[in-house]
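Asker: no sequence for this one, just the structure:
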């Protein structure tokens, strides 16, 4: 059975379940709490190393899954091939984009994943962040089209 986009219902349900697990993990670990994130980034103030343990735990789970499962697969379960980046070079767009992302994350304590997971709280700061994130995505998309 397929949906209007041509993807199977199983693929869409799988994506939903993965997103739900991710959102629950972000919430339980308090990565959706901007103050917790800002305290993690405040090395010389109210430093809170607990998010470092969350990140280390996530890396251990991913590396284990990658080495034991993903690396051995010829293709993904719900796609015809792995969609990997074509380029591995560090260009100015990547460096500038990373810097802008880091500055935004450091100033607000909000990252796109946790912001989306936190949208249900209808917090003004989160909603403003998501709106500005969407504006930034539109500007980046237009800049991409102009540079090609």
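Answerer: Yep, that arrived. Quick caveat: nothing in here was measured; it's all calculated off a predicted structure. Numbering: from 1, shown residues only.
Asker: C-alpha only now, for contacts and for neighbours.
Answerer: Will do.
Asker: in what helix or strand does the residue most central in space within the chain lie?
Answerer: Centroid-nearest residue in the chain: residue 113, 4.2 Å away (criterion: CA atoms, centre = their mean). Of the helices and strands defined by DSSP states H and E, residue 113 is found in helix 112-117.
Asker: and that helix, how far out from the chain middle?
Answerer: 7 Å (CA atoms, centre = their mean, to the nearest Å).
Asker: give me the contacts around that helix.
Answerer: Helix 112-117 is contacted from outside by 23, 26-27, 31-32, 126, 129-130, 133, using CA atoms under 8 Å, 6 or more residues apart in numbering.
Asker: A further structure is provided below for comparison with the first:
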């Protein structure tokens, strides 16, 4: 139960941050990606601002013996760039540029702009399902 409460708090905080920063508005994201047009630097400030609490979180994590809601840390390792990662990053970027949404803002947008967000989320879930069945 503790894990569910922590997940709800973290998700609510993340969603509130997305809404407060305007990142649930696809036109703001597309404005950031429009380098040769009417460029909107807001997303750069959001990403830069996110590095401060993340840096603090890494410092706190280094001093902890275990996480608050698990028995041990499950941190990803580092690996070299491979074709799967590069192709995935390119597909993510193309989809982000076209739709102006990525997974976090899309889910938050379900409450603010349901129909376009639902179309995106349905396509996202279909893509996740297709990846599960793809030959690895």
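Answerer: In hand now; what should we look at? Since this is a predicted model, take the numbers as computed values, not measurements.
Asker: before we move on, the earlier item: which of the contacts of helix 112-117 of the first structure are buried?
Answerer: 23, 26, 31-32, 126, 129-130, 133 (16 or more other CA atoms under 10 Å).
Asker: can you get me a residue count around residue 134 of the second structure?
Answerer: 8 (other CA atoms under 10 Å).
Asker: ok, the contacts of helix 112-117 of the first structure vs residue 77 of the first structure, which is closest?
Answerer: Nearest to residue 77 of the first structure among the contacts of helix 112-117 of the first structure, counting by CA to CA, is residue 23 at 22.0 Å.
Asker: in helices only, show me the contacts of helix 112-117 of the first structure.
Answerer: 23, 26-27, 126, 129-130, 133 (DSSP state H).
Asker: let's have these in TSV, adding distance to residue 90 of the first structure.
Answerer: Converted to TSV, those look like this (distance: CA to CA, whole Å):
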residue	distance to residue 90 of the first structure
23	30
26	29
27	33
126	31
129	27
130	27
133	23
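Asker: from those, which is closest to residue 43 of the first structure?
Answerer: Closest approach between those and residue 43 of the first structure, by CA to CA: residue 26, at 21.7 Å.
Asker: so how far is residue 87 of the second structure from the aligned residue in the second structure for the closest one?
Answerer: Counting by TM-score structural alignment, residue 26 of the first structure corresponds to residue 18 in the second structure. Distance, residue 18 of the second structure to residue 87 of the second structure, by CA to CA, to the nearest Å: 26 Å.
Asker: cool, and residue 40 of the second structure?
Answerer: Distance from residue 40 of the second structure to residue 87 of the second structure, by CA to CA: 27 Å.
Asker: more neighbours: which of these two?
Answerer: Per other CA under 10 Å, whichever of residue 40 of the second structure and residue 87 has more neighbours is residue 40, with 16 against 11.
Asker: residues touching stretch 2-11 of the second structure, excluding its own?
Answerer: Counting by CA under 8 Å, 6+ apart, 69-70 sit against stretch 2-11 of the second structure.
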